[in-house]
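Sequence and predicted structure below; questions after.
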Amino acid sequence: MEICSFWYGSSLRFVDRVCLASMILAGHRVKLFCYDPIGNVPSGVEVHDAEPVLPRHVFARINKDFPAKRPGVTVLQFSDLFRVMLMKHGEGAWLDTDVYLIKPFDPAPAKPYLARENFSRLGVSALYLPPDNPIIGDFDAYINGTEILPDWLGFHRRFIKPALARLKGEEVTTGMIGHTVFGNDGISRLARRHGFFRDAAPKESFYYWTGRDALRIFDAKYGLEPIRHKDFIGFHIHKKQPTDLPAEPGSFYHWAIERVQHLLA
């Protein structure tokens, strides 16, 4: 299956280049959607226009003051919307640009693919939805609607938190409600609503280490432990700070860079 992803900006981070290159190495056609030219795309990655998938003006749907206010969380939430719209357009399976792939990622075309991040939540860094999946309809309805907040939020985020904000004279936006409104939290709630939360792939598929433990990929003491697990497909590099430092020989991250070095030149 083809891999699709999204980038907002004119230049990729080094970790994103490494991860995109790993997808090429795994044998995939990789399509990176963006609004503006990107100058440092790894060899083999195709750059595609994002506008036909989700017009740039939709940024105003979640933040009318973008990019003047809260640009970081707005881009994050827009990316969450964008990945689901890629599913609507049948562009393939989604991987975040910071997912390092070891094996081919080929979900069944007729079934949704999500992996557990923990007991109560699904990750969205690796995702596939068939074009007729109801989550796509939920996102489509939100994008084309007028309500500020989506209808899948829990009671606290949908009613209590907005009410408290209004009492303080604050504007209610999806950004102030929470970063994961359209991401992990939102998709997990919708997967439960539509009855396929329990069908999620094992945590080890893409989230072998999470939280503070995710830093273990930079530590030679843990070496290549994840790749020995039978369910391991790739790793979401959630912790970014060490990626700007020299990789420690013997660590997963050092090994990961060495594997794709020829695609980064």
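Looks like it arrived, so ask away. Given the structure is predicted, the values throughout are model-derived calculations rather than measurements.

use CA for all of it now, contacts and neighbours both
OK.

ok, and the closest non-adjacent residue to the residue most central in space within the chain?
Geometric centre of the chain, nearest residue: residue 125, 3.6 Å, by CA atoms, centre = their mean. Leaving aside its sequence neighbours, residue 125 sits nearest to residue 96 (CA to CA, 6 or more residues apart in numbering; 5.0 Å).

Just give me the neighbour total for the one you found.
A count of nearby residues for residue 96, using other CA atoms under 10 Å, gives 23.

Kindly report the same for residue 14.
14.

Residue 207 reaches residue 235, doesn't it?
Yes: contact criterion CA atoms under 8 Å: residue 207 and residue 235 qualify, at 6.0 Å.

Structure two is appended below for comparative analysis:
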Amino acid sequence: MTNPTRRPVASLWIGPRLHYINQFCLLSHVQQGHPTTLYCTEAVENVPEGVIVRPATEIMDIDMEIVRQTSESFLSNVFRYKMIQKTNAIWIDCDAFCHKPFPDEMEHIYAGHGFRGALNCGVVYIPQQGALIDALLDYYDNLPDAPAWFNKQQRKRLDKQDSALPQAVRIYNAERTSFGPQAFTWFAQQTGDYERALSHDVLYPVPFQLNDVFFDPYGRVEGHFTDQTLSVHLYTNGTKPWWRKNVPLANSYAARMCEQTGVDPAKALEQ
């Protein structure tokens, strides 16, 4: 019996190869019945079968020089809202594992994470039309002299940036999360959508600070889950180098998810 077709999900990849964590996370959505699209800025050699590959330029023009001066996360933070507006898909980071399908009726998919209470946008869906998406896209398309939420210290760092740099680079250098969680949290507060956030256990059951537990063969990752958990973020941006370059230890969550999705981790290690 095949899974029913569910809501589309999508992500972005910059680079020629996926890590095994990215592979099993993307496949987890496919196997839960979600049509899963990976927008790419170049040819990716090891996309799992079942994942739809599309050029990122279908969503927006890509300025790779800006990406080189900032990071891949900068582009993805702009990309995700333009993608939602154009396709109505749920944005998923490539290190978010689909534990349960996203309900068809859920109109606001985002949550806080870690111990700080800020909203994360690693998994996010907001209505295609509305004050929140309008505010986010206006911010990215018409960058201010300084983000409205910057404190005195952040503004000082911004003022020290070379005025010849693109404004996006200046803001990023002053505060690297200015285009991600900070922006999303601020604008959600301004529009009243902050109160619509899901509890952290729905999308980020394991705090970022404890992300080593995914590779611990004796760690009980599922102890963090609740009946409401839909997605499990593995936070590859915080993964230690050893885990990136070696197969996961037997019985760890990472190893078990490889087995569950049919991914051979030895073929997709960081080089």
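Here it is on my side, so go on. The structure displayed is predicted, hence computed values, not measured ones.

care to give me the TM-score?
The pair, once superposed, lands on a TM-score of 0.84 when counted by TM-score structural alignment, normalised by the length of structure 1; 252 aligned residues with a CA RMSD of 2.6 Å.

who touches both of residue 207 and residue 235 of structure 1?
Common neighbours of residue 207 of structure 1 and residue 235, counting by CA atoms under 8 Å, 6 or more residues apart in numbering, are absent.

any idea what the residue nearest to residue 125 of structure 1 aligns with in structure 2?
Residue pairing (TM-score structural alignment): residue 96 of structure 1 is matched to residue 93 of structure 2.

close enough to count as contact, its match and residue 125?
No: here residue 93 of structure 2 lies out of contact with residue 125, judged by CA under 8 Å, at a distance of 12.0 Å.

quick one: contacts for the residue nearest to the centre of structure 1?
Here residue 125 of structure 1 is in contact with 94-96, 99, 236 (CA under 8 Å, 6+ apart).

in the top helix by length along structure 1, what counts as buried?
In structure 1, assigned by DSSP state H, the helix with the most residues is helix 71-88. By 16 or more other CA atoms under 10 Å, the buried positions in helix 71-88 of structure 1 come out as 73-88.

Now do that helix: which elements does it pack against?
Secondary-structure packing of helix 71-88 of structure 1 (3 or more CA pairs under 8 Å, 6 or more residues apart in numbering; DSSP states H and E): strand 3-6, helix 59-62, strand 93-95, helix 134-143, helix 174-177.

if you set the cut-off to 10 Å instead, what comes out?
strand 3-6, helix 59-62, strand 93-95, strand 122-128, helix 134-143, helix 174-177, helix 184-193 (3 or more CA pairs under 10 Å, 6 or more residues apart in numbering; DSSP states H and E).

I'd assumed residue 237 was in contact with residue 213 of structure 1.
No: between residue 213 of structure 1 and residue 237 there is no contact under CA atoms under 10 Å: 11.1 Å.

which of the two has more neighbours?
Comparing residue 213 of structure 1 with residue 237 by other CA under 10 Å, the one with more neighbours is residue 237, at 24 against 10.

Spell out the residue ranges of the helices in the stretch 151-265 of structure 1.
Assigned by DSSP state H, counting those that start in this stretch, the helices in the stretch 151-265 of structure 1 fall at 155, 161-167, 174-177, 184-193, 252-260.

The corresponding residue of structure 1 for residue 80 of structure 2 and residue 168 of structure 1, how far apart?
Under the alignment defined by TM-score structural alignment, residue 80 of structure 2 corresponds to residue 83 in structure 1. According to CA to CA, to the nearest Å, residue 83 of structure 1 stands 34 Å off from residue 168 of structure 1.

residue contacts, the closest residue to residue 229 of structure 2 other than its chain neighbours?
Closest residue in space to residue 229 of structure 2, ignoring its immediate chain neighbours: residue 202 at 4.0 Å, by CA to CA, 6+ apart. Contacts for residue 202 of structure 2 (CA atoms under 10 Å, 6 or more residues apart in numbering) come out as 99-100, 109-113, 225-232.

Filter these down to the buried ones.
99-100, 109-113, 225, 229-232.

Which ones among those residues map onto strands?
109-112, 231-232 (DSSP state E).

burial count for the equivalent of residue 105 of structure 2 over in structure 1?
By TM-score structural alignment, residue 105 of structure 2 lines up with residue 108 in structure 1. Residue 108 of structure 1 sits with 12 neighbouring residues when counted by other CA under 10 Å.

contacting residues around the residue nearest to residue 224 of structure 1 when sequence neighbours are not counted?
Distances taken as CA to CA, 6+ apart place residue 252 nearest to residue 224 of structure 1, at 5.3 Å, with adjacent residues excluded. Neighbouring residues of residue 252 of structure 1 by CA under 10 Å, 6+ apart: 216-227.

at 7 Å instead, please
217-218, 223-224 (CA atoms under 7 Å, 6 or more residues apart in numbering).

returning to what we had before: tabulate the helices of the stretch 151-265 of structure 1 (JSON lines), appending distance to residue 45 of structure 1.
Shown next, in JSON lines, are the helices of the stretch 151-265 of structure 1 (distance: least, CA to CA, whole Å):
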{"stretch": "helix 155", "distance to residue 45 of structure 1": "42"}
{"stretch": "helix 161-167", "distance to residue 45 of structure 1": "42"}
{"stretch": "helix 174-177", "distance to residue 45 of structure 1": "31"}
{"stretch": "helix 184-193", "distance to residue 45 of structure 1": "26"}
{"stretch": "helix 252-260", "distance to residue 45 of structure 1": "13"}
